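1. From the sequence below, what's the structure:
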Amino acid sequence: MIAAIVRRVSLSNYSFRGSVLYSRMSASEATAEREAKIKRNPHGDFNEVQMSRPEFESDVQFHYTQTIDTKWVPGSGANSNEWQKYKKIAVDPYAEGRDPMNNYKLLIAGIVPRPIGFVSTESKAGIRNLAPFSYTTFVHHDPPIFCIGFASSVAQAKDTLANILETGELTINIISEWFVEAANYTSTNAPPEVSEWDVSGLTPLASKKVKPPHVGESAFSVEAKLVTHHEWKSKVDGEPNGTLVIVEGINFHIREDATNESFTTLDPEILKPVSRLGGITYGRTTQAFEMLRPSWADEEKRAEVQQALKE
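-> Here you go, the predicted model:
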């Protein structure tokens, strides 16, 4: 019995995942291990590949175009039949032998483009943290509700998550082209005592209703407070491995030349938002088209609609 007690004590700093024994690492150590497993860099020498590409096209200006098919009518379906040449493959996310990390790689490549929530927090000890999270979006407007997903448990919370759960306060900032390198640098797995504000060179501006500052370089920032959080457990080993936080926006900050007099819109030409694509790829927003939402009261009278309903 004594041997059993000793064994339990000696294993108290470890957990089993399948048949593998893992130590309960710090958040930064866990992130480093996870990044090593993901193997984000698809290139042998990234800098060599980077320098072989054309220079950044700074002269490309945001502009509007027509829609792809201006003559599209109800019932006519896709504007290209290219899709018919290919079969769709069903993939079970938990098929035998499939590593859940493959689902991560697939989903970040398929659910695109994703907005990047550039989140500023501050610990109770006063240490400021800044990091980007592409599992971010807003889900309601009255009240303004946002959600942020963290690929870490509460026990191994990343600094941003730990600060939000500890203080209940944060700011969410939109990343634009003119500071994308600095924003990306804050994604490093620095220890909690290191402030990403310092190593990125970005500018903290005082917020009005929360303690964490918002990013001066960002054209649109949201001050927010925690509403609730939910921890996810792996379907493979039952271990907590992710956390969702739901927050309420309580104050906005908008660059004056990017909005209108009623503060009801943002000019994409000024905002120049950067989005997250798959792997290590990011996207620019350089052109757009507009489409009206159809009103059924008007549409149901159209001959094309009546014909589509008969088929």
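2. Only C-alpha atoms from now on, for both contacts and neighbour counts.
-> OK.
3. State the distance from A224 to S120.
-> Per C-alpha to C-alpha, to the nearest Å, A224 is found 10 Å from S120.
4. give the contact list for the residue nearest the centre of the chain.
-> Of all residues in the chain, the one closest to the mean position by C-alpha atoms, centre = their mean is S134, 0.9 Å from it. The neighbours of S134, taking C-alpha atoms under 8 Å, 6 or more residues apart in numbering as the test, are R114, P115, I116, G117, R276.
5. The residue lying closest to it once chain neighbours are set aside: neighbour count?
-> Distance criterion C-alpha to C-alpha, 6 or more residues apart in numbering; nearest residue to S134, sequence neighbours excluded, is I116 at 4.3 Å. Around I116 there are 23 other residues, counting by other C-alpha atoms under 10 Å.
6. Surely I116 and C147 touch.
-> No: counting by C-alpha atoms under 8 Å, C147 is not a contact partner of I116; they are 11.7 Å apart.
7. can you pull out the strands in the stretch 1-150 of the chain?
-> Secondary structure of the stretch 1-150 of the chain (DSSP state E, counting those that start in this stretch): strands located at 14-17, 20-23, 63-64, 114-115, 117-122, 128-133, 136-141, 144-150.
8. would you list those strands in TSV and tack on mean neighbour count and distance to E299?
-> TSV is the format used below for these (neighbours: other C-alpha atoms under 10 Å; distance: least, C-alpha to C-alpha, whole Å):
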stretch	mean neighbour count	distance to E299
strand 14-17	13	56
strand 20-23	10	60
strand 63-64	12	26
strand 114-115	20	32
strand 117-122	26	38
strand 128-133	24	40
strand 136-141	14	28
strand 144-150	20	32
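9. Please generate a structure for the following sequence too, so the two can be compared:
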Amino acid sequence: MVALTRTDIDNMDTLYRINLINSCSGYKSANLIGTQSNDGFTNVAVFSSVIHLGSNPPVLGFITRPDTVPRDTYENIKKTGFYTINHIYQEITEDAHHTSAKYPKEVSEFDKTNLETSFKDNFFAPFVKNCHVQIGLRYVEEYNIQVNGTILVIGEIEKLYINDSILETDGFINLAKAKTATINGLDGYTIPQQSIRYPYQRPKST
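-> Got it, this is the predicted structure:
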């Protein structure tokens, strides 16, 4: 087994360190966040940092990098208050990954890929058409992470669209059926297969 100290990590080649530390936390969720500016420019970008924060109220968070350079997704969310989270699935991984390219604000990633917008029920931000899970959120609050300048953005779910073929009777969303992707590091995409579900656990009697 390779043993590394903090000094070893600090002395690594930058790209090697980025790949290593982005991979060591394990598989991450793979999502496209869709936004729209007040002047009508759409934006979609890949994020691997979406996390569940609670079910009542239903809130999700995601981490955005420091706003020391233009961050169209973050800027649109702060100015409009709305955004969407859309699960990446196997057939769109290449296009989804391309949304990490840095285009000017007035150039929509939807126009540079085969991804398509889907506006639903007067929700301001665009969903990504054909994604099996599409979530519309309203910005609630944010927290600045002092150690590295990143920002935890928190939103409350206002719209939730799920392909009925993957929604099971107990409310479980079967992501394996949807071929939902996960991200390993920065650029490795994996399609998990479900093998086991365990029932709710209670303490064992002595």
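10. quick one on the thing from earlier: residue in structure 2 paired with the residue nearest to S134 of structure 1?
-> Aligned counterpart of I116 of structure 1 in structure 2: A30 (TM-score structural alignment).
11. tell me the strands in the stretch 151-300 of structure 1, going along the chain?
-> With DSSP E, counting those that start in this stretch as the criterion, the stretch 151-300 of structure 1 has strands spanning 169-174, 204-205, 214-215, 220-233, 240-254, 274-276, 282-284, 287-288.
12. What helices and strands are in contact with the fourth one?
-> If contacts are counted by 3 or more C-alpha pairs under 8 Å, 6 or more residues apart in numbering; DSSP states H and E, strand 220-233 of structure 1 sits against strand 169-174, strand 214-215, strand 240-254.
13. before we move on, what about the first one?
-> In terms of contacts (3+ C-alpha pairs under 8 Å, 6+ apart), strand 169-174 of structure 1 is packed against strand 117-122, strand 214-215, strand 220-233.
14. Just say which of these is most tucked in.
-> Stretch with highest mean neighbour count among these: strand 214-215 (a mean of 28; mean count of other C-alpha atoms under 10 Å).
15. check contacts around D257 of structure 1.
-> I270.
16. aligned partner of it in structure 2?
-> Aligned against structure 2 by TM-score structural alignment, D257 of structure 1 finds its counterpart in S165.
17. Quick check: that match vs D121 of structure 2, distance?
-> 22 Å.
18. Likewise for T93 of structure 2?
-> 27 Å.
19. and what of P203 of structure 2?
-> From P203 of structure 2 to D121 of structure 2 the distance is 45 Å (C-alpha to C-alpha).
20. corresponding residue for A151 of structure 1 in structure 2?
-> Counting by TM-score structural alignment, A151 of structure 1 lines up with R65 in structure 2.
21. how close does the residue lying closest to its match once chain neighbours are set aside sit to C24 of structure 2?
-> Distances taken as C-alpha to C-alpha, 6+ apart place T150 nearest to R65 of structure 2, at 4.7 Å, with adjacent residues excluded. In this view, T150 of structure 2 and C24 of structure 2 are 19 Å apart by C-alpha to C-alpha.
22. How about K179 of structure 2?
-> With C-alpha to C-alpha as the criterion, K179 of structure 2 and C24 of structure 2 are 23 Å apart.
23. Likewise for T84 of structure 2?
-> Relative to C24 of structure 2, and taking C-alpha to C-alpha, T84 of structure 2 is found at 28 Å.
24. With T117 of structure 2 instead?
-> 33 Å.
25. more crowded one of these two?
-> Higher neighbour count among T117 of structure 2 and C24: T117, with 18 against 10, using other C-alpha under 10 Å.
26. Map the more buried one across to structure 1 for me.
-> Here T117 of structure 2 is matched to P204 in structure 1, going by TM-score structural alignment.
27. same deal with I135 of structure 2?
-> So, by TM-score structural alignment, I135 of structure 2 is matched to V222.
28. With adjacent residues omitted, what lies nearest to its match?
-> F252 (4.6 Å).
29. State the distance from the one you found to M101 of structure 1.
-> Taking C-alpha to C-alpha, one finds F252 of structure 1 at 36 Å from M101 of structure 1.
30. coming back round to it: can the strands of the stretch 151-300 of structure 1 go into CSV with extra columns for distance to H140 of structure 1?
-> Shown next, in CSV, are the strands of the stretch 151-300 of structure 1 (distance: least, C-alpha to C-alpha, whole Å):
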stretch, distance to H140 of structure 1
strand 169-174, 15
strand 204-205, 26
strand 214-215, 21
strand 220-233, 13
strand 240-254, 9
strand 274-276, 20
strand 282-284, 25
strand 287-288, 24
